[in-house]
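[1] Mind folding the following:
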Amino acid sequence: MDVYILGLLLVFCLGAQARPSQPECGYDSCNPIKEDMLNVHLVPHTHDDVGWLKTVDQYYYGDRNDIQNAGVQYIIDSVVQELLKDPSKRFIYVEIAFFARWWREQDEAMRDQVRMLVNQGRLEFILGGWCMNDEASTHYNAIIDQHTLGLRFLSENFAECGRPRTAWQVDPFGHSREQASLFAQLGYDSLFFGRLDYQDKNKRLNESNMEFVWKGSPNSLGETANLFTGVLFNGYGPPGGFNWNQGSGDDPMMDDKRLHDYNVEKRVDEFLKAVQDQAKHYRSRDIMMTMGSDFEYQNAHTWYKNLDKLIHYVNARQQNGSGVNLLYSTPSCYTFQQNHLNQIWNGKDDDFFPYASSAHTFWTGYFTSRPALKGYVRQSNNYLQVCKQLDTIGNYRTGWMTSSGVEVLKEAMGVAQHHDAVSGTEKQHVANDYAERLSNGYKSCENVTNMALKRLLPRFQQEPPNLQFCTLTNISKCEITENYDKVVLEVYNPLGVDSDTWVRLPVNGTVFDVFSFTGDAIPYQVIPVTSETKKIPERKGTYAQNELIFQLTGISPLGLQTVWIQKGKGDNSSYTPFKAFPSADFTMQNKLVSLTFDHITKQVKEMENLQISLKIPLHQKLMHYFGFSGNNSKDEFRASGAYCFRPNSTEPKTMMVQSAYIVQGDLVQEVHQVFPWASQVFRLYKDANNVEVEWTVGPIDISDKSGKEVISRYDTSLQNGGVFYTDANGREIQERKRNYRKTWNLNQTEPVAGNYYPVNSRIFIRDPAPDAQFTVLTDRSQGGSSVNDGQIELMVHRRLLHDDSFGVGEPLNETGADGKGLVVRGKHYLVLDTIKNSARQHRLIGLWLYRQPVIMLTNVSMDREQWYTQFNTQVSGLNTLLPENVHILTLEMIPPNPLTPISLRQAIVRLEHFYENGEDEEMSKPAIVDLQMFGFFNITGAVEMTLGANMMLKDLNRLQWRVMPSGDEPAIPYERQTYRELKLDSKGKLPQITLNPMEIKTFIIDFNG
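    Predicted coordinates for the structure are as follows:
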């Protein structure tokens, strides 16, 4: 059935004639061990950051070596030549963003040689993502996408031998349980990483517990998400004194006895000591040593020549009774040997956040660093999903051209997930490069979406004009709506259910005619653009004086809805000017929520859920910590920097409201607060069940020569007993306890930074006594905590004047277009409800936040009647409604293979159940889905794949591990069903699919239009 797999086989067969041998990759290709000895698996490797101190291009070509001596193309060149010389040698490669670039530059003869190395297991791909992604600031959707991009490149060029079996997260600064769950679902057998809290590591070393089975989803997916995990002894470098990268300064193996500096015996003794020092902390007969580090092996010959000698002389000692055996190996081969021990391993079901490298060095600042870039990455993910969906829905014999346009944004997003990209821990010029790549991806996707719209919109033959994205509406800037009298909006809903959204557009004028897709008038409200917004330097050249606000409801799933806007005539009764803050307490409310503000402080004082009469005191403040200004000479002098959060006090300074004013209208009510160098808007839309808080911070004042870390703190009366909850990469919820770690007795040395956790989409506290949960949802990743009972605080922006000496080499001091400190704007969403009802609330809002409807717009010269006659004004991509607990995670066109007919089209479809087991009485039940739900094409067949869409699920056979029972594991209360291949029945129907809580099912579908 599967055309994609058939196409791959054809491609692979073309190159097979030149290959000297059949594939012997995988565990069968491992070098043999000696059963009665301590086997040391030497793993030659390089860690190639996809941007950090230099841009991706600079790293690849070896440019700007004055910053860092690194050229990835030379590393791969050199390693390949060394591997070709000796069948026993091994090397692992990780970052496909670099390898794919190198591969595209090679001729077919070189490609055949590399395929031979891969087929024989001599060159092994590990991890296989486009990059080694961060685990704190990344959303699970983007994690899956970037791995899919890399894994499918490997599949298309190396077939099964290119499939990674091991995850390799050696450099990220803390590790997420959700990441482990995703790795298990990608089909990996193991995970190895380098960084964990120093107290945790010391305990694990003392207890020989450096390897264990990580339970990635103990409450929902069970064993499906379990993953064998190992902590690397030396981070990801070699033992001290044994780095043979060119210029390292470590002594080479000098084995000519005629030399005065002959050192073989000394070096062997030193290495055997390093072996014993490591082995005593591991439970098995084997250990693994990482022989390489950042951007090493530019001259692979120096590494391999010394490694050859080391292996020879250490193993020669076996004749004198030594029990140590060295061999070239890979993490996969090491994993295979560990699995064959058949021992019972300890389990772990929490995560590895926060990470501290020493008593005063908590790497929790990067949860917020570069908040503008973090917001842009999240927004770009939304656009990418829309681009992929429209590419698939609108595809009509143009898949090769349109899908290649999608690749620009896919690759830019893949790069942006790197652990020194979205994390905010790169140099400024590199951050600028990441943003430029995303911007180029937007432009490329505009072409893709316009090609789709040319199929979806016309009723007759006339093509619609090209539409554009307006990406700066958050600062009230959009050339089309500011300068033209007649504008058409096409609003696309990327969700699989009907969606509502509020639209805010920068305009000039106060009177408009706004029409729905049916031609009915849409109520609107016009409010002035604030003076605070007008000060933002990036608005230079824009003249929008007002914002046009209206609501769209019932936007069809995977559907388009047309809105017509033109300047009108008549009264301006919908114009709502700013009013002075009243002299009495002010309450804004709709039918569902009320928020009351104190007339003296101008700050919020109370929130109520009117549906259930649940009222709590609520006080919100903008505050800031002063970043510690140390010189990093000792741990106690560690400065707050791009990685590290270290406030110089446990109590932040409150920023006082200087002035406040209100907006009262039928559609939206607002309270505006102005601070010395920040502002806020509390916003309540008609019929909304949540309050929107828009914060604008910057330029952060550094006139006092002090860096600052700005937080938004929400104080309530809830008694949460030190317990709070954060999401893991936008998916499962993790319980947090103040000053507590589940797996060791914490000695808390930084009471604020040591209690910060990554908040990718939500954080909440609960109090059973009034049965209340207060939730704050975010529009980007941020650091957050509940430092004191009843509080939630989120760090929204930071500007620092000292580097924290972890390599980036410059302070985190971002500036804007005017050369002053960067102004950043973002949003929080506040929800108050019962504990029972809250899960549904925050799941649905969280889903909407990262999959919001996208607006494409154009100015027109025709009149409305002409447009509505010529073009469809409402389009839906589904003919069957999805269950409320199911989400279309992916709809992505597969570029046609050059050897297959263009009429045979395929796409990746992922469906997910986005509730946890037991989270909601109704929504946590299994869901049944009809895969033939799409309205624009007909599915003719489907194959279920692993999560990365690179392997048929029926072919997956992961290693099994015995785990020590914990005694508190819940039983999964349903029988899991796994569909392998879905075939049409006699009526042309596919079987239905069952999705259980937190389950993601991935399919490659065949379809025709």
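[2] Could you use CA atoms for every contact and neighbour count after this?
    Noted.
[3] and the closest residue to Q343 other than its chain neighbours, what is it in contact with?
    Nearest residue to Q343, sequence neighbours excluded (CA to CA, 6 or more residues apart in numbering): R962, at 6.7 Å. Applying CA atoms under 8 Å, 6 or more residues apart in numbering, we find R962 in contact with N342, Q343, I344, W345.
[4] can you map out the helices along the stretch 401-550 of the chain?
    For the stretch 401-550 of the chain, the helices defined by DSSP state H, counting those that start in this stretch cover 428-456, 479-483, 531-534.
[5] One more, so I can put them side by side:
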Amino acid sequence: MIFSLFSNMAARHECLSVGLLLIFSGVLSFPVGQDTKQSATCGYESCHATKPNMLNVHLVPHTHDDVGWLKTVDQYYYGDRNDIQHAGVQYILDSVVDQLLKNPDRRFIYVETAFFYRWWKQQSSGMQQTVKQLVNEGRLEFVNGGWCMSDEATTHYSAVIDQMTMGLRFLNETFGPCGRPRVAWHIDPFGHAREHASMFAQMGYDGLFFGRLDYQDRDRRMKDKEQELLWRASDTLTPPMADLFTGILPNGYNPPEGFCWDQSCSDPPIRDDPDLEDYNVDDVVKRFLAIASSQAKVYKTNHIIMTMGSDFQYENANLWYKNLDKLIHYVNAQQTNGSRVNVLYSTPSCYLQELHRANLSWALKTDDFFPYADNAHHFWTGYFTSRPALKRYERISNSNLQACNQLEVLGGPGSRRGLFGEGDSQTMKKAMAVAQHHDAVSGTEKQHVANDYARKLANGWQRCQVLVSNSLAALTGVSAERIYCDNLNISVCPLTESSKKFSVNVYNPLARPVTWPVSLPVNGSAYTVSDAQGKSVDCQVVPVSQATQNVRRSQGFAINELVFQVQAPPLGYTTYSVSLRQDGPPPAATHHRTPTVIQNKFLKVTFDPDTNLLSSLSNLETKQTIKLAQNFYWYNASDGNNVDSKQPSGAYIFRPNSSTPFIISRTAKTETVQTSVMQEVRQWFAPWVSQVVRLYTDSRDLELEWTVGPLPIDDNLGKEVITRLDTSIKTSEMFYTDSNGREVLQRKKDFRPTWHLKQSEPIAGNYYPINSRAFIKDDEDQLTVVTDRSQGGGSIQNGSLEIMLHRRLLYDDVRGVAEPLNETSSIFPDGLVVRGRLLLSLDRPSTAADTHRPLAEQVVLQPLLTFTDGGLNPNTQLEFSGLQAALPPAVHLLTLTQWDKDSVLLRLEHQFQSWESKLNSQPVTINLQKLFSTLDVLGVSELNLSANQWKDEMTRFDWTPQTDQKPLLKMVREPSVWEVTLRPMEIRTFLLRVSLK
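    Sure, this is the predicted structure:
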């Protein structure tokens, strides 16, 4: 029951309004967790005592359990396929619990809730009680606590918040306050995003620890004792709202050299029988003291931390704990001989508490930790793009999940069990949560594991389809079967290809109206399209391009596409009727000459008549024009035989053999289609590279739909394909990228804000993650590129922006995955073909965010199309909005999901930074009772970002930065309990008690 997450609320909020109390009516007579709370000594209270006049060495027993990497999630849990890697998570948890019971001093931390949830469900009630006791005593502590340890470069913030919420909710409901992690633990991700730190701060974490840091950055920080710092993770949120203490671990997440005692290790055990010839206690103690002393020299306090564990360790926990017990005993015994070293079992939170007690000031950081390199020629910037098809599928799945969540709320209880059977959103939520793992959407897993992630997403979407069908049946009042066409991007939809009459339901998951282009595969030559009011909609039939026919292969047989634009209401749907005409005009003709210009009332696009390539872009409203040349290139991937380094390009590493990419073609063959709905120029650069330059009639952005693959490897060269936009914008070696889809960061070529960079890879060392958008600008012009998935990119030359689209490599990059990134499939045995879109907008820098933020949001949460065959039932409700009115442009409805029977979780966010927009960077007030059209909001209470604490109960450690005065976060009174004010970049999370109107 969800309200187990909150203890004794009525006692704490004696003066709450009736509206607030209503939400908990009848729930809190006996709060869950009240009994255990009195006896629990978890968290900071459970920490072992330290010695103030000594060097305290905090030993942290842990295991790092990837939620899929070399093996699938299931294989890792059960210990299957040990021929790939010996790892079985269920045995780790079995063994650790057994060993914790044998010595109350022992500690263990666990991270990945996806694995722990499985294990917990299989335990007896007696074992569950035993584990609860260990948690209540702080002997077993959860850190991070998300469903997985998410990637930081290629994840979107909305999906990260969801997966953290899922994991933390389970821990909260199962263990109460003692299950709540105090520390974020990102020991393995390959670079660290500022937005992740901001989210962790807003989720109530006191600190973050990670292991991977650029080798030059680490060297400088070790010298200056700045391996522990205060990360100011927002340039907009008032400090300390997004301030997060951040610690860099000394050995990644591994134990010190020579002190690994797992069954997978080869270090000798502690042999402490003095009667035996191989007695080694003195040597072990001596080596340990030397390591501790060396480590202490590069940290700031008399406390240091050592991670005692690694990948999938502690399957036989007795090996570790028996030796750790001895290590602690024998090292501490030296104190009688004058040693000033004190060793203890500890956890990251206990270590953090001691750093906080030190009451020091800490170096302040305001940028991020990208890109990451572990050596001069080893930049981990390839995974920003690796497996681009999986990256796109994950992004589409996130959009589908949000629509599923919303319709579960709007459709009422009948959504879960209705005319079309039993549907659920949980399967999809778990699949999406697993996909956020740092070896999932990152593209750094083995091929069979990538296939498994995609399979899980597909299974989740099938379950959601039932729920969506049930919900739409309830909302429309009609129970017609709904068809889902998931391959429209390659013109495949069996219903539209064969039916003479069908309807299209367009559900818009955004809280503002949306205009969206629809392109449906058809075999007729003329159609009539009518909107929900029966009005005729301008539509055109165009031939399916040869590139699309090639990429879909035998999956579909439509010869034409029906193109029209739809307009959908906020958080709602509209319906369009489509009928085949017997006497209509023929499809639009294609022409093989390229027009010098295509334009609508907003944009003008020109082409070079000699090359058929883009040459300029104009914004007709603002009277701006820039030179814009766009083409495709490929970098020759290093095979490891380079003079400077043996490092090849691979799933993780981007290492081109040359700083100059190969141009694929200096000219393009073209085909042009011009209609009243859209104009497009179809370009062919090579048999494996094509593009459509497309401009819709009412669009303020230019679409570049690229198709790349199969990448040829018959020349025995791996290829990393980019598109490059060369403009007349004077960029001064700077460009800008988003961080996980939210705040924007400035990037500068060959520069790092916190240390003097010695650049050794002029291309890979200037690549950054682009999650949803990037832009270049000067005082007059800003060109923004919105992407449809996470990709890597850079600005290598002034006025230029390049984005990597696809990678096919012939060598493993020796980072553990042990196979080259050479994707094929049953449909594409000769190499994967990938299709995607870039949306370009040209604006004044002062107003560009007003365009690109909503556009990026619209690409992330695109309308969901469902189809019904035949004519419409006259009783059908053809249009619906779940809101009383659209939200203001600055406000995004981030989350609307069923929480329990009578309550929903709502997140509203202000999506502009404080400096971005004169119009939209202002506070906005929303009335929650006047928000929904079909829901009565009976009660409301505010939670933290991850929905596992009351907002007014969330307290965090205060930290003092070295470089400025300690800021004070002003508390702002709301106009009323129902009216909430959002300031720039704020996300506010509410639990609403609701009933259907």
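[6] Quick one: closest of the helices of the stretch 401-550 of the first structure to V759 of the first structure.
    helix 428-456 (21.3 Å; CA to CA).
[7] Check how far the closest one sits from its aligned residues in the second structure, on average.
    Its aligned residues in the second structure lie a mean 0.7 Å from helix 428-456 of the first structure after superposition (mean CA distance after the TM-score superposition for the first structure).
[8] Assign a three-state SS to the most centrally placed residue in the first structure, would you?
    Centroid-nearest residue in the first structure: T138, 2.3 Å away (criterion: CA atoms, centre = their mean). Three-state call for T138 of the first structure (DSSP: H, G, I helix; E, B strand; the rest coil): coil.
[9] What is the aligned counterpart of it in the second structure?
    Alignment note: T138 of the first structure maps to T155 in the second structure; criterion TM-score structural alignment.
[10] on that earlier part again, so of the contacts of R962 of the first structure, which ones are in strands?
    Per DSSP state E, strands hold the following members of the contacts of R962 of the first structure: I344, W345.
[11] how about the contacts of R962 of the first structure in a markdown table, adding distance to Y850 of the first structure and neighbour count?
    Shown next, in a markdown table, are the contacts of R962 of the first structure (distance: CA to CA, whole Å; neighbours: other CA atoms under 10 Å):
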| residue | distance to Y850 of the first structure | neighbour count |
| --- | --- | --- |
| N342 | 43 | 11 |
| Q343 | 43 | 14 |
| I344 | 41 | 13 |
| W345 | 38 | 18 |
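[12] Looking at the contacts of R962 of the first structure, which is nearest Q22 of the first structure?
    Nearest member of the contacts of R962 of the first structure to Q22 of the first structure, counting by CA to CA, is N342, at 30.6 Å.
[13] What residue in the second structure is paired with that closest one?
    Aligned partner of N342 of the first structure by TM-score structural alignment: N359.
[14] contacting residues for that match?
    Counting by CA under 8 Å, 6+ apart, N359 of the second structure has contacts W959, T960.
[15] That one and P967 of the second structure, how far apart?
    16 Å (CA to CA, to the nearest Å).
[16] How about S921 of the second structure?
    21 Å.
[17] what about those two, which has more around it?
    Remark: of S921 of the second structure and P967, S921 carries more neighbours, 20 against 12, as counted by other CA atoms under 10 Å.
[18] can I assume the more buried one is in contact with F912?
    Yes - under the criterion of CA atoms under 8 Å, S921 of the second structure makes contact with F912 at 5.6 Å.
[19] and for the two, which residues touch both?
    What both S921 of the second structure and F912 touch, as defined by CA under 8 Å, 6+ apart, is the set A890, P984.
[20] Aligned counterpart of K708 of the first structure in the second structure, please.
    With TM-score structural alignment as the criterion, K708 of the first structure matches K719.
[21] thought its match was touching Y811?
    No - counting by CA under 8 Å, K719 of the second structure stays clear of Y811, with 11.3 Å between them.
[22] Show me where the stretch 351-500 of the first structure has its strands.
    Per DSSP state E, counting those that start in this stretch, the stretch 351-500 of the first structure carries strands over the ranges 356-358, 361-362, 468-469, 486-493, 499-507.
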